[in-house]
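Undergrad: show me the folded form of this:
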Amino acid sequence: MKNKYILYTTFLIVVAFASCKKEAFLNRYPLSDISPQNFFTNETDLQLYCNQYYSHLPVQNFLDADDNSDDKAPQSINSFLAGTYTIPTSASGTSWDFSFIRTCNFFLANYSKANISDSIKNIYVGETLFFRAMDFWNKVKAFGDVPYINTYITDTSKSVLYGTRMPHKQVMDSVLKDINFAVAHLPSPANAADGRLNNMQALALKARVCLWEGTYRKYFGVGDETSYLQAASDAAEQIMNSGLYSIYTTGHPQTDYYNLFIQQELKGNPEAIMSMRYLPVVLTNGIDRSLGEASDGYSKDFVRSFLCTDGLPTSLSPLYKGDDSLDAEVKNRDPRLKQQIATRGFDFLAGDTISLPRIGTTVTSTGYQPIKGRSPNIADWNANASTLDFFIFRYAEILLIEAEARAELGTCTQDVIDSTINKLRDRVGMPHMIIANLIKDPKSDFPNVPVLIDEIRRERRVELGSEGFRFDDIHRWHAGTLINNPESILGVKLLPQVRAEYPPTQVSGIVTDANYYIRVYPSITARVWNDKMYLYPIPRQEITLNPNLQQNPGW
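TA: Reported below is the predicted structural model:
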């Protein structure tokens, strides 16, 4: 039985501070229940301490993912994008919580006492810096400038504890330094302990972080973006050149993409750089059932982004049949559309085949029901009994990072596209992207960017749907006004003849606009972006306690 993987999800509680009461700013609970002189003495101690980090891994389980973007219009409107988000009172439950940073810094202040070689120590330092870097990156994305604390704070460290916010760029330079240490000192996949971080996973984090930071610096005009874009490409290429990963395919373009996300075992899957694993009795989850009851829904805008099977957008392709009927809209489209959205014939659960897309029910808000990660297997539907694995880092993302970073750097050739975007298209049988043949979509979301970057962004949106990247992408591209698109909160087109296909009691309460598209939120016709939403507000209590802090603009 494969059991060492449990380090991903089962953590030994080796420190009593994990349940201690949290105070305000920087969460200054005591770590005195650990005696560094007695605990940090050998590799086992270091490993046990580092186990607690793994619950912070960014698992992509699809539930409510991208509800905070133009991809989705869930039944309950996202308060942040609706402009009704209220400033939290305390840091608890927000990215301003510094307790995890303090946990990392406590290790860094004490690990050197272990009587083992520096090379072994540095593995666990690498793990610590990997997670610290990820946490600080999340803070920067949420708040911009943040206090940067890289030492263990005692109760007497008042000057540090109530310090000012460090500029975004300086924090991110420190984040990159931490990640580089992790890349340099974590073992290779072949030499890493089962279930523990390796250098390829650190490179995956580096590629993700550096693409975000490089494009943020470019599109917000803060400068110095080239080094980060190059670092993103370099990290992606190291993973690609390792020969350890590839795009999962069995030669079935109409089902391979869908099946990738309902795998009982991702260990050994060529696309899994890192995965969250589940086994019966040992560890299960309830995500599959929740996905079928989420009242979630893709937006009309997201559905429109899928190309036709000739590789052209709907605005240019003669193959597009329009959306006046439920079948017409999905005909001649990128196969990933029907592998992400429940259409006629989809087996929702153990033979419960959909004859009509579900609208007017609690399972979906728009009629475009997400099915990514939704298995028809009854065993996975049973409450908290699913053993479907989830990705943490997926090779497809790395290929998309390489393509986008190279395009932003101006070094994206057809060879780059063939080794990245076209690998993804091969899985689903879509025509290759040929740079020389690209035509600008007249309905592009990004009319002012080159067509190559535009189409790479489209590919990213389609391939990574429901994986939780979209708001971060909108942020780094300085593209918040995409939220204003009315189609981002509309559903299927419900012409009278289409409405007549449904039982009257099911659709009688559905509101449509003048063009018959479902209005998910009848009280509004569009959301309104405010630039203050590029950053979240700092919790009120933190500003009260620390006079050196100022609230983010607009809040």
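
Undergrad: use CA for all of it now, contacts and neighbours both
TA: Fine.

Undergrad: which residue ranges of the stretch 151-300 of the chain form helices?
TA: Along the stretch 151-300 of the chain, the segments classed as helices by DSSP state H, counting those that start in this stretch run 158-161, 168-185, 199-219, 226-241, 256-260, 287-291, 300-304.

Undergrad: give me the buried positions along the second one.
TA: Within helix 168-185, the residues that qualify as buried by neighbour count (16 or more other Cα atoms under 10 Å) are 168-169, 171-172, 174-176, 178-183, 185.

Undergrad: now do the first one
TA: Of all the residues in helix 158-161, those buried under the rule 16+ other Cα under 10 Å are residue 161.

Undergrad: three-state assignment of residue 328?
TA: Classification of residue 328 by DSSP: H, G, I helix; E, B strand; the rest coil places it in helix.

Undergrad: just checking, it touches residue 322?
TA: Yes. Contact status for residue 328 versus residue 322: in contact at 6.1 Å, counting by Cα atoms under 8 Å.

Undergrad: grab the longest helix from this protein for me.
TA: As assigned by DSSP state H, the longest helix anywhere in the chain is helix 118-143.

Undergrad: roughly how far apart are residue 427 and residue 455?
TA: Distance, residue 427 to residue 455, using Cα to Cα, to the nearest Å: 18 Å.

Undergrad: please provide the structure for the following sequence as well, for comparison with the first:
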Amino acid sequence: MKLRKIVYGMLCMGALASCSDQMNYHEYNNYDEDFVKLNFSNVGGLITTIYLDLDTDFGNYSGAILGSATDESQYAYTGNSIETFYNGSWSPTNAQSGTWSTCYSGISNCNLFLDKYVGLTFPELEQNADYKPQMFRYNNYQYEVRFLRAYFYFNLVRQYGDVPFIDHFLSADESNTLSRTPAKDIFDYIISECDDIKDLIIEDYANLPADVVLPSESPETGRVNKATVLALKARAALYAASPLFNTDNNPELWHRAATANKELLDYCVNERGMKLVSDYASLWDKNNYKNATDELIFGRRANRESSTMESYNYPVGIEGGNGGNCPTQNLVDAYETTDGYDVRLVNGAWIADGSRVFDKAKPYDNRDPRLRMTICVNEETGWPTWNEGTIYTYQGGANGQPLNGGTPTGYYLKKYCQGDIDLRSNSTNKSAYHTWITYRLGEFYLNYAEAVFRYLGSADATDAEFTMSARQAASMTREREGVGMPAFPLNMSNDAFWEAYKKERMVELAFEGHRFWDVRRWKEADKYFVNIEGLQISKTGDNTAYSYSTVVNTRQWDDKMYLFPIPQSERMKNPNLSQNPGW
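TA: As a prediction, this is how the structure comes out:
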């Protein structure tokens, strides 16, 4: 079984996993350096600690996900900390600064390893039977760590812009004297670092030489490999070229982004034989390590078996369901009919101009199949899979308002929920693994499409270097087997293609943590993040049909929110930290 692209729980050997919950920078700092260097396990434990700082979002804001600060979803309960992003309470003293502390802790551990624990030979262990396999892994750690350091810098720069840069281990006093390095330089560093290590790091942990495989060991497939490095480079290049950071619209930055994403696609498709999976929902299924490895480049399996995502997001009205992150009408409107037409609700009436398959009495039938894989709609059956009843989200329905936690939008979330997790009191199937998708092939077809479109100037343009057009690349996720949406048509105007591209990206990557950052890097938040629409569904008088009306939830937006505020607590420690504009 080739489990070559998924991150599993603790990422290292079982001996390390057993103690990784206790491992952090401070414990290593308190240990004598000679103790850490005693054996492979002590050094490897530090690597495990760094991996544990990788992103996930299965409800980071007391159940709310970052998508509920966007037009993807609305959290069903008021007073949640996710509201900080749009209710006017966001400030340097309420800075939502988890990324700052997590990433700089990870960077500190990376620098600690690279400064103190590279080049060891462990001579006292040379006679051990596993010496060669362990040294093989150890010698690759430095490239994994260099990737992880670049990864943390990417998360910082997309969030704060200019940030302090440290490439060696510093004392706390030294670190509190640093000023902010320009975002351009941080992006350049990330891309350069990825170029430096891409041909040094192990290509595939599931296909190691026989003489470096530990006895009775399953492949350590959750580690960073060459494809992961190329993915970080490609994403960083796209962000660097985007309007938030590329204020002069420098075409060379778009060219670099197109080249980097093409490099990733060429490597994954032509050399690794990867492809878009036919079962879109398998990307986040509990068995994705078996069923979606053709598309998944890298993901992080969060915690051990759990049902947190399900208990937050299963519909209210079924046992154990709490409503949670409810998809918006904005998102639902992005899903076209199966023959490629927009669906809109106008003055209470569903409209799909030109569609041959749309029935306004059944507004969720004959829609892009990804809609039903991602979102639970009114009159849904078989969700969760053990539920024998029908989900009714209309006003007064079994799963609608005014129940506490009843959906404010008319919809519930499916994506990332494992539908066979049964939260009923008599169930024995109450948990499963959940893998957060860090990088997958579908994203990079879309990244390439955006970069080539901006560089060559039209959706159909190609040249000797970029032989696949933006239109062709953006159609890949639509045309995948199992989805079967029509390709974007030839000769679209630039404005029409750009709007269609953004909609496709919203649909394909829904709830994977992209929307919050995409709209910011495009500098289009005033268009998308102010009016958040939900659907109010009511039974008609004869009780056989429904009436529909749009409910608009207006949120605050200020352009200073394109970047996060530098936490005031950090500025008090370090007077050299300037604040982002407007904060």
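
Undergrad: now what about the TM-score between them?
TA: Superposed pair, TM-score by TM-score structural alignment, normalised by the length of the first structure: 0.80. Supporting alignment: 508 aligned residues with a Cα RMSD of 3.7 Å.

Undergrad: returning to what we had before: ok now the longest helix of the first structure, how far from the chain's centre?
TA: 18 Å (Cα atoms, centre = their mean, to the nearest Å).

Undergrad: count residues in the vicinity of the residue mapped onto residue 165 of the first structure from the second structure, would you?
TA: In the second structure, the residue paired with residue 165 of the first structure according to TM-score structural alignment is residue 180. Using other Cα atoms under 10 Å, residue 180 of the second structure is surrounded by 14 other residues.

Undergrad: ok, now residue 1 of the first structure?
TA: The local packing of residue 1 of the first structure (other Cα under 10 Å) involves 4 other residues.

Undergrad: and residue 399 of the second structure, by the same measure?
TA: Using other Cα under 10 Å, residue 399 of the second structure has 27 other residues around it.

Undergrad: I figured it hits residue 389, correct?
TA: No. Counting by Cα under 8 Å, residue 399 of the second structure sits too far from residue 389 to count as a contact (10.7 Å).

Undergrad: find the nearest non-adjacent residue to residue 494 of the first structure, please.
TA: Using Cα to Cα, 6 or more residues apart in numbering and skipping the chain neighbours, the partner closest in space to residue 494 of the first structure is residue 516 (5.2 Å).

Undergrad: residue in the second structure matching that neighbour?
TA: Here residue 516 of the first structure is matched to residue 549 in the second structure, going by TM-score structural alignment.

Undergrad: its match belongs to a strand?
TA: Yes. Per three-state DSSP, residue 549 of the second structure lies within a strand segment.

Undergrad: thinking it is in contact with residue 539, fair?
TA: No. Contact criterion Cα under 8 Å: residue 549 of the second structure and residue 539 do not qualify, at 11.8 Å.

Undergrad: so what's residue 35 of the first structure up against?
TA: Shown in contact with residue 35 of the first structure (Cα atoms under 8 Å, 6 or more residues apart in numbering): no residues.

Undergrad: for residue 150 of the first structure, see how far away it is.
TA: Taking Cα to Cα as the measure, residue 35 of the first structure falls 21 Å from residue 150 of the first structure.

Undergrad: any idea how far the spatially most central residue of the first structure lies from residue 9 of the first structure?
TA: By Cα atoms, centre = their mean, the first structure has its centre lying nearest to residue 468, at 3.3 Å. Note on residue 468 of the first structure: its distance to residue 9 of the first structure, by Cα to Cα, is 20 Å.

Undergrad: what about the counterpart of residue 346 of the first structure in the second structure, neighbour count?
TA: Residue 346 of the first structure maps onto residue 381 in the second structure, with residues paired by TM-score structural alignment. Applying other Cα under 10 Å, we find 16 residues neighbouring residue 381 of the second structure.

Undergrad: re the thing from before, check contacts around the corresponding residue of the second structure for the residue nearest to the centre of the first structure.
TA: In the second structure, residue 468 of the first structure lines up with residue 513, judged by TM-score structural alignment. Residues counted as contacts of residue 513 of the second structure (Cα under 8 Å, 6+ apart) are 57, 66-67.

Undergrad: which of these also appear as contacts in the first structure?
TA: Among those, the contacts conserved in the first structure (both residues aligned by TM-score structural alignment, their matches' Cα atoms under 8 Å) are 57, 66-67.

Undergrad: can you redo those as CSV with secondary structure?
TA: As requested, these are arranged in CSV below (three-state DSSP):
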residue, secondary structure
57, coil
66, helix
67, helix
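
Undergrad: for the closest residue to residue 272 of the first structure other than its chain neighbours, give its distance to residue 332 of the first structure.
TA: Distance criterion Cα to Cα, 6+ apart; nearest residue to residue 272 of the first structure, sequence neighbours excluded, is residue 394 at 5.2 Å. Distance, residue 394 of the first structure to residue 332 of the first structure, using Cα to Cα: 27 Å.

Undergrad: those two: who's more crowded?
TA: residue 394 (22 against 17).

Undergrad: what is the aligned counterpart of that one in the second structure?
TA: Using TM-score structural alignment, residue 394 of the first structure pairs with residue 440 in the second structure.

Undergrad: kindly report the same for residue 377 of the first structure.
TA: Using TM-score structural alignment, residue 377 of the first structure pairs with residue 420 in the second structure.

Undergrad: residue 298 of the first structure too?
TA: Using TM-score structural alignment, residue 298 of the first structure pairs with residue 327 in the second structure.
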